[in-house]
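Trainee: The following comprises the amino acid sequence and a computationally predicted model.
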Amino acid sequence: MSDTQSFIESRPPSVAHLFLDRVEATPDVEAYRYPVPAAAGGPDEWLSLTWSQAAERVFNIAAGLMALGVRPEERVAIASSTRLEWILSDMGVMCAGAATTTVYPSTNADETAYILSDSNSRVLVAEDAAQLAKARERRAELPDLRHVVLIDPVTEVPGDGDDDWVLTLAELEKRGAAHREQNPECIKETVAGLRPEQLATLIYTSGTTGRPKGVRLAHDSWSYLGRAIHATGLLNPDDMQYLWLPLAHVFGKVLIASQVSIGHPTAVDGRVDKIIEHLPIVRPTYMAAVPRIFEKVYNGVAAKARAGGGAKYKIFKWAAEVAREYAKVTQENFRRTGKASAPFGLTAKHAVADKLVYAKIREAFGGRMRACVSGSAALAPEIGYFFSGAGIHILEGYGLTESSAASFVNPGEAYRTGTVGKPVPGTEVRIAEDGEILLRGPGIMQGYHGLPEKTAEVLEEDGWFHTGDIGELSEDGYLKITDRKKDLIKTSGGKYIAPTEVEGQFKAVCPFVSNVLVIGAARNFCTALIALDEPSIMGWAKENGLGGKSYAEVVASPQVEKLVKGYVDRLNEGLQRWQQIKKFRVLPRDLDIEHGELTPSLKLKRPVVEREFKGLIDEMYAGSNEA
């Protein structure tokens, strides 16, 4: 057995065990860094907790939950944005032997009530008054919900007929401290009793139709992935992670498990609008993100260059092409020889472009970024190559809620843009006859909560999980995702098209796009709905005689129609005839979570978008005599 296999096989039963081991091993090392907003609207102040300081709060939360009567495997829901208290609460739930139900703070009252009810959650850790209001509104439907714990205390809690129903997190910790005084060994004894197969987390997938399904993930899934990511060697104890991803999402959740195993500090702040401001302050070496963040950074850099005048924009476009060429050449040479080399002429051009453009981009990321991990959706390869050539190495990965997020990741220096890398140690993969990716390993879910028929549809008796994604494996084990099985579209002419592939190519061509949806199933040609990035297009509008107009007026203008058509024409030049976009419509607004068109992890909900803009779609196909 190799050292890697031995390291993973010898894992403890749970992340709670890993946490206790981490606290004992490095009690005085920084664990978490978190922002405290300045009173007068100035820059946030960053404070930190050592592992022992974090443990004190975690153990008090765990003991507080025990004092409230929470028992092993009973569910405690967390409805909060990404912040330090989310992590402390989740770790507290695990150290109490209970299971965390994750709830996005953007979830409406109806769906929140459904998740709380379906999961039989006994306690809800609510971020603020808004999250409390959702539970209170449906309290009559939630007989199992015994308590709500408020992270941010409200000045006045209206009477609920039960003074003990709502308490603050500070009060819970105080109760926990008292409980620990009376039962000094309660945490150690509870953690010692945890079994690998016990339920640790219920994560509800945001389905495009119907109610979300609760994915049951055992303690062993998180312990395994904590150790497996540790074993890849991608991260080390000296790294600094910037964590902003939603912790209600499996991608964010797995980052907690790996951090506990490795022991590096993490700066935690879920405010997306603060990322650009905070990166130069935190100066992380590592950050995980979804493709939309990299697309926004790319569009922002391009817009800034354009605003600087024709000469600056010309330099940027030249530097962008050099970055892509350099990345492709160095990655290919690394694949062949193990050395990321490039010809002298290209290296010289790259050095000039670095001084003019790339160095500023790296500085915006904090100046120390070794690597970013991208997951949750496909990253357009041309955007990946751009950042790679600029010295921001984006390691694409792949996983699902049902596989505890991290099934594949690109291996450090040997990463290949356009692939999701190799399986993490301990995960098996095979490609079915129809191209579907099947996975097996300790990260795979136990099943869907209370839905045995739905579980049987995707999980075979021998442990193979049907991902619903189509992909191909290279001879040396790199996986390329080509599309979602259910998203592959077939034209009326019998041609299959992978819409996400076309959409990704358009994002690389057009620096103004925010979201794009390709349509063509059972139609005789393809069309697209295109939403534009507001800051980028409004900057362009100001320079092109449309200053003072609203976003809706700008995107409806003939000038923007002509602008976008130019990019669609460029896209079509590189596509097969049946893939080409024959017609398009620019949407009057961007797609968003509030209208239900994007999931909280910013994935497109295709059926929702198609329903919302059915009129525009019908308009594009009017009179086409489609089959």
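Mentor: That came in fine, so what should we check first? Numbers count the residues shown, from 1 in each chain.

Trainee: contacts, neighbours, all on C-alpha from now
Mentor: Fine.

Trainee: Just give the number of residues close to Ser14.
Mentor: A count of neighbours around Ser14, defined by other C-alpha atoms under 10 Å, yields 28.

Trainee: That one contacts Ser223, doesn't it?
Mentor: Yes - with contacts defined as C-alpha atoms under 8 Å, Ser14 counts as touching Ser223 at a distance of 5.0 Å.

Trainee: And the strands in the stretch 251-400 of the chain?
Mentor: 266-268, 286-289, 371-374, 394-398 (DSSP state E, counting those that start in this stretch).

Trainee: Actually, the stretch 451-600 of the chain.
Mentor: Along the stretch 451-600 of the chain, the stretches classed as strands by DSSP E, counting those that start in this stretch are 465-473, 479-484, 489-490, 496-497, 513-519, 526-532, 581-586.

Trainee: Tell me which of these sits nearest to Thr285.
Mentor: Using C-alpha to C-alpha as the measure, strand 479-484 is the one of the strands of the stretch 451-600 of the chain that comes nearest Thr285, at 25.6 Å.

Trainee: what sits against Tyr204?
Mentor: With C-alpha atoms under 8 Å, 6 or more residues apart in numbering as the criterion, the residues that contact Tyr204 are 102-103, 115, 212-215.

Trainee: measure it to Glu382 for me?
Mentor: Here the distance between Tyr204 and Glu382 works out to 33 Å (C-alpha to C-alpha, to the nearest Å).

Trainee: What is the longest helix of the protein by residue count?
Mentor: With DSSP state H setting the assignment, residue counts place helix 310-337 as the longest helix in the chain.

Trainee: residues of that one that come out buried?
Mentor: Of the residues in helix 310-337, those buried by neighbour count under the rule 16 or more other C-alpha atoms under 10 Å are 312-313, 316, 319-332, 334.

Trainee: I figured Arg227 hits Val260, correct?
Mentor: No - at 9.4 Å, Arg227 and Val260 do not qualify as touching, with contact defined as C-alpha under 8 Å.

Trainee: And here is the other one:
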Amino acid sequence: MGTQYALPIEMLQKWAKEKPNAVYLRQPVNRQIKTFTWSECYDIVLRMASALQALGLKPGERVSILSKNCAEWFLADFAIQAAGFIATPIYYTASAETISYVIDHADVKAVFMGKLDDLAASEAGIGSDVIKISLPYDTVECEHSWDELLKSNEPLAEDKLAKPDLDELFSIVYTSGSTGNPKGVEMSWRNIAYGAWAPTQSMDLGGEERLISYLPLAHITERALIEHLSLYAGVVVSFVESLPTFVDDLRGANVTMFLSVPRLWMKFQSNILAKVPQPKLDRLLSIPILSWFVKRKIRKQLGLTNAKIIGSGSAPISAAVLAWYQKIGINITEGWGMTETAGLAVSHHPYRADKIGSIGMPLAGLETKVTEEGELLIRGDAVTKGYYKDPKLTAETIEEGGWFHTGDKVELDKDGYLHITGRVKEIFKSSKGKYVAPVPIEAMLFDNTYVEQACVMGSDLAQPAGIVFLSPETTQGLSRDEVRESLEETYKAINSKVESHLKLSSIVIANDMWTIENGYLTPTMKIKRARLEDKYDDVVRHMPDRPVVWEDECVTEAVRSV
């Protein structure tokens, strides 16, 4: 039978009865905070569940949510669960082609449409046979509206609430995908219950915590570690109104736990250094009385004054960046997980300064082992049963006995802490027949605070090359010669530490930033290696023989060689 967990809807029911008038959700609307109490949320969820059933949907049919984060995203998700349907979220940045693929692949019957940047693409991806319900924001034209459905439907009777078995299908979660079509990961109720409950235990979270939801809810990390964790811990969640209001909304949320991704931690770092250059910051931190004041001010400016748990995940983060934050009094703990492991599966909590660079140890109840090739395998209540409509991939990825092949290469230290060394599929072979793992080299490139993005490539080249995009904030006002001098020092430092076949041929400075919008980042801000390798193939093959070059210098060299 396994461990028994409460269902998410049972947790919502619990808090609605135990603290009905306490605020659960805080949604900024036109710079005013709209609050939802636990009892109000429960009533809304029951009414929307009743409305979904009244639309003629059958038990087990798929319902999507296509929107930026907002209070109604949570409530729509809970209503889908309460009514007995299968939630199938879609990234709000998805192209029309991706939206159409998910709708068709999962046979989605209805979709909640909310806050979106590209209304045309979102609308184009949804067929006319799919029922569209608008959340209470400017969005595409829909047949039904959130407010109208709430007004016209009575709450679903509690004895009619869906009560699935823990091993039944909870949701189909489509991976953000760095190549090809996204994979549909089948999440069971056991998976989401573990993914939300286990972190409350490992991080000792109580009912006084305050969270903020801003990373994509279509991704399992935000959905498990913020949305559903909030149910199992019974805590307040705030939202962000828009990108320009992010910092103000974060400060207003007064969070006690804050999770982010490496890309944003590095952006925060660049913004700080743009205001206080590193030499000046070092001087201030060296004076005890000023050090305390400076650290406190930085935390306040970031909105982390009362944050006691601060985390980073989704992609590797440089140990140098973590050490930099430690010096200013912000201890960032790394976490590791995948869609297939219901979010967080390994955690470096509580924080240990001597373990910077480690992702930590598995959460209680999960088992891990490392293969002879160095791949991390994991099993337990967090692990998916497989991929939707893809038995071949399921068989390739999950061994008999439940061991899931993560695809991550790791090292285990003497204390049992895990260290990611790269992805099995990201390792490439040079023209010398030597294998190169790009992630450790990229981490060393990030030791230089001028570097905002990095990708190491070199399949079929004699030596790997590092492509970097510079931080506009930390390099503002600097000449090319000044930047070149700094990166040459980084180049020498890297090549003095690594084996001969890993030494960089050059560091190439890219002209353009890699973004979600231009297709070089996934919605969770991981780089799309295959696309970047295609983009810079000519560049790395026509590099001048210098340690540090700009992309336009490589282009000039390519023209000369024609």
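Mentor: Yep, that arrived. Computed from a predicted structure; not experimentally measured.

Trainee: want to try CSV for the strands of the stretch 451-600 of the first structure, with distance to Glu277 of the first structure and mean neighbour count as columns?
Mentor: Formatted as CSV, the entries for these read as follows, by distance: least, C-alpha to C-alpha, whole Å; neighbours: other C-alpha atoms under 10 Å:
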stretch, distance to Glu277 of the first structure, mean neighbour count
strand 465-473, 36, 19
strand 479-484, 33, 21
strand 489-490, 41, 19
strand 496-497, 40, 19
strand 513-519, 21, 22
strand 526-532, 23, 22
strand 581-586, 31, 19
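
Trainee: Switch those over to CSV; also include distance to Leu47 of the first structure.
Mentor: Compiled in CSV, those are given as follows (distance: least, C-alpha to C-alpha, whole Å):
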stretch, distance to Leu47 of the first structure
strand 465-473, 41
strand 479-484, 40
strand 489-490, 50
strand 496-497, 50
strand 513-519, 35
strand 526-532, 38
strand 581-586, 45
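
Trainee: what lines up against Trp189 of the second structure once you look at the first structure?
Mentor: Aligning on TM-score structural alignment places Trp189 of the second structure opposite His219 in the first structure.

Trainee: How about Glu72 of the second structure?
Mentor: Applying TM-score structural alignment, one finds that Glu72 of the second structure aligns to Glu85 in the first structure.

Trainee: surely that match meets Asp152?
Mentor: No - under the contact definition of C-alpha under 8 Å, Glu85 of the first structure does not touch Asp152, with a separation of 9.9 Å.

Trainee: more neighbours, these two?
Mentor: Glu85 (21 against 14).

Trainee: gap between that one and Val250 of the first structure?
Mentor: If you measure Glu85 of the first structure against Val250 of the first structure using C-alpha to C-alpha, the figure is 17 Å.

Trainee: Now Arg430 of the first structure. Nearest residue, chain neighbours left out?
Mentor: Leu438 (5.4 Å; C-alpha to C-alpha, 6 or more residues apart in numbering).

Trainee: Need the counterpart of the one you found in the second structure.
Mentor: Pairing criterion TM-score structural alignment: the partner of Leu438 of the first structure within the second structure is identified as Leu377.

Trainee: what about the closest residue to Glu321 of the first structure other than its chain neighbours, neighbour count?
Mentor: Of all residues beyond its chain neighbours, the one nearest Glu321 of the first structure is Phe386 (7.6 Å), with distances taken as C-alpha to C-alpha, 6+ apart. Under the neighbour criterion other C-alpha under 10 Å, Phe386 of the first structure is assigned a count of 26.

Trainee: Next, the contact list for Phe386 of the first structure, please.
Mentor: For Phe386 of the first structure, counting by C-alpha under 8 Å, 6+ apart, the contacting residues are 320-321, 323-324, 327.

Trainee: Looking at the alignment, what corresponds to it in the second structure?
Mentor: Under the alignment (TM-score structural alignment), Phe386 of the first structure pairs with Trp324 of the second structure.

Trainee: How about Ile315 of the first structure?
Mentor: Under TM-score structural alignment, Ile315 of the first structure pairs with Lys280 in the second structure.

Trainee: Distance of Pro452 of the first structure relative to Gly214 of the first structure?
Mentor: From Pro452 of the first structure over to Gly214 of the first structure (counting by C-alpha to C-alpha), the distance is 12 Å.

Trainee: oh, I was asking about Phe365 of the first structure
Mentor: Note on Phe365 of the first structure: its distance to Gly214 of the first structure, by C-alpha to C-alpha, is 36 Å.

Trainee: Pro452 and Gly214 of the first structure: who's more crowded?
Mentor: Comparing Pro452 of the first structure with Gly214 by other C-alpha under 10 Å, the one with more neighbours is Gly214, at 24 against 11.

Trainee: residues touching that one, list them.
Mentor: Under the criterion of C-alpha under 8 Å, 6+ apart, the neighbours of Gly214 of the first structure are 119, 202-205, 448-449.

Trainee: Mark which of those are part of strands, please.
Mentor: In strands, defined here by DSSP state E, the members of these are 202-204, 448.

Trainee: do you know how far Ile509 of the second structure is from Lys434 of the second structure?
Mentor: Ile509 of the second structure sits 25 Å away from Lys434 of the second structure when distances are taken as C-alpha to C-alpha.
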